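Q: could you work out the structure for the sequence below:
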Amino acid sequence: MGTGILILLGCGVVANVVLPRTGGNGGGTLMINFGWGLAVYSGVYVAYESGAHLNPAVTIGILAAGDSGLSAADVITYIAGQMVGAMLGATLAWLAYKKHFDDPDADQGSKLGVFSTMPTIASNAWNVVTEVIGTFVLVFVILAFGKTPTEVGPLAVALLVVAIGASLGGPTGYAINPARDLGPRLMHAVLPIPDKGSSGWGYAWVPVVAPLIGGALGGLAANLVGFV
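A: So this is what the prediction gives:
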């Protein structure tokens, strides 16, 4: 359920900013950054008992860091749950903004942008670099929190996500989470959204593969410097 809450609120804030005739239309990038941060904050609390596994890249990063206590079955279960939750959350966000998606003034790019990320300058190789760096920071710093006496739990992770969005989110929209991008993109493809256009499948592999690489590198680096 944690990933479902994450995606419902995260896709919801994007819809509020980019779709026409919403109360938050034109709220800007920082509103989206803070909305995603608070979505993470909420999702972490909902999933806290299971270790707050909301993101396959973080799950893989924890595994790469070593001494995680995660079995292969745990990893498969977490990632499957993350994908299902992401698809459900995206569907609920669509239902919440159904009339705005149906509005003829809503353009195709905005509709896709609610569900998934696309680069501002298309260059798959460099877009991979951006997503690897962003996800590396996410996992490396999350694991650093465990060694920091001032760690404040979900709030620290939420502010980290805001920071990544504000600092590194410009080129690709900072998926930094394969489930966050792939689950909603699948729902964009299958939901009955008028004039929705392409789901951007030519780019879709980047926000899946790159965060997994960045997460694994973040876990290995955290182990190397003694965070784990």
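Q: going by C-alpha atoms from here, please, whenever you check contacts or count neighbours.
A: Will do.
Q: separation between the residue lying closest to residue 110 once chain neighbours are set aside and residue 151?
A: Distances taken as CA to CA, 6 or more residues apart in numbering place residue 18 nearest to residue 110, at 5.9 Å, with adjacent residues excluded. Between residue 18 and residue 151 the distance is 34 Å, computed by CA to CA, to the nearest Å.
Q: please give me the structure for this one as well, since I'd like to look at both together:
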Amino acid sequence: MGSIATQAMGEFIGTLVLIVLGDGVCAAVNLNKSKAQGSDWVVIALGWGLAVTMGAYVGGMMGPAHLNPAVTIGFAVVGLTKWAAVVPFIIAQMLGAIVGAIIVWLAYLPHWKATEDQDAILGTFATEPAIRSLGANFITELIGTAVLVLGLASFGHGSMADGLNPLVAGSLIVSIGLSLGGPTGYAINPARDLGPRLAHAMLPIANKGGNDWGYSWVPVAGPLVGGIIGALVFAVLPL
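A: Alright, predicted model coming up:
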């Protein structure tokens, strides 16, 4: 792989693609007069899985394509990523997530004005729990991210044909979404939630409401803790 700067550029571009396609499917399902409005959770889970696959293909040309601070930190804790790369990667991931969310806003520009549901608008950018219970929501995000990082670390340990890894990673995202996404909308990625939430706060989005900062720590802290736990579980496996 190239320098840390080159790899960080891969994290930026890959995360941007991830959010364009991931938040894009949320916009398609949530916003009024979208041709996909009202499509079910399966569409969102598949959309996010494909978003991760494409983001990983694009970002993977330049680096490891973590696209997720929880993955970066978890991998660093167990020696799968250099600590010197952690801060540049996370900055790049956050910036990519913000820019990706701005692109989604532009792609659906007329639909914000046509949508009066403020929760639907915020839910296009950031996650919201089905039942608001911050402790339980934290645990859900922790578990989902632990499964994610354990899976990704396991994929890297095994032997795969060239180009297959992003497809398998995308299928893992679909699986987590279908199985564990119901309670919180499965952020499992601090950049995926916080970056677009910041974009929602900054952009002149028609009909938008608040940013729900009171919940915003959950999809950041839960994934960070879960990512470390998933990595540590991988590290103690008798491989």
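Q: quantify their similarity with the TM-score.
A: In this superposition the chains share a TM-score of 0.95, using TM-score structural alignment, normalised by the length of the first structure; 224 aligned residues with a CA RMSD of 1.2 Å.
Q: on that earlier part again, neighbour count winner among residue 18 and residue 151 of the first structure?
A: residue 18 (24 against 14; other CA atoms under 10 Å).
Q: the residue nearest to residue 110 of the first structure matches what in the second structure?
A: Matched to the second structure by TM-score structural alignment, residue 18 of the first structure sits across from residue 30.
Q: so who does its match touch?
A: Residue 30 of the second structure is in contact with 37, 38, 120, 121, 123, 124, counting by CA atoms under 8 Å, 6 or more residues apart in numbering.
Q: out of those residues, who has the most neighbours?
A: Most neighbours among those, by other CA under 10 Å: residue 124, with 26 neighbours.
Q: burial count for the residue nearest to residue 183 of the first structure when sequence neighbours are not counted?
A: Of all residues not flanking residue 183 of the first structure in the chain, residue 87 sits nearest, at 4.7 Å (CA to CA, 6+ apart). Using other CA under 10 Å, residue 87 of the first structure has 26 neighbouring residues.
Q: next one: the spatially most central residue of the second structure relative to residue 126 of the second structure, how far apart?
A: Nearest residue to the geometric centre of the second structure (CA atoms, centre = their mean): residue 192, 3.7 Å. Relative to residue 126 of the second structure, residue 192 of the second structure is positioned 8 Å away (CA to CA).
Q: please pull up the equivalent of residue 127 of the first structure in the second structure.
A: Counting by TM-score structural alignment, residue 127 of the first structure lines up with residue 137 in the second structure.
Q: so who does that match touch?
A: By CA under 8 Å, 6+ apart, the residues touching residue 137 of the second structure are 129, 183, 184, 218.
Q: mind redoing it with 10 Å?
A: Residue 137 of the second structure is in contact with 128-131, 143, 183-186, 215, 218-219, 222, counting by CA atoms under 10 Å, 6 or more residues apart in numbering.
Q: residue 47 of the first structure now?
A: For residue 47 of the first structure, the contact set (CA under 10 Å, 6+ apart) comprises 1, 2, 3, 4, 5, 53, 54.
Q: if you map those onto the second structure, which are still there?
A: When you map the contacts of residue 47 of the first structure onto the second structure and apply both residues aligned by TM-score structural alignment, their matches' CA atoms under 10 Å, the shared contacts are 1, 2, 3, 4, 5, 53, 54.
Q: export those residues to a markdown table and append columns for secondary structure and neighbour count.
A: Shown next, in a markdown table, are those (DSSP: H, G, I helix; E, B strand; the rest coil; neighbours: other CA atoms under 10 Å):
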| residue | secondary structure | neighbour count |
| --- | --- | --- |
| 1 | coil | 17 |
| 2 | helix | 27 |
| 3 | helix | 30 |
| 4 | helix | 27 |
| 5 | helix | 27 |
| 53 | coil | 22 |
| 54 | coil | 32 |
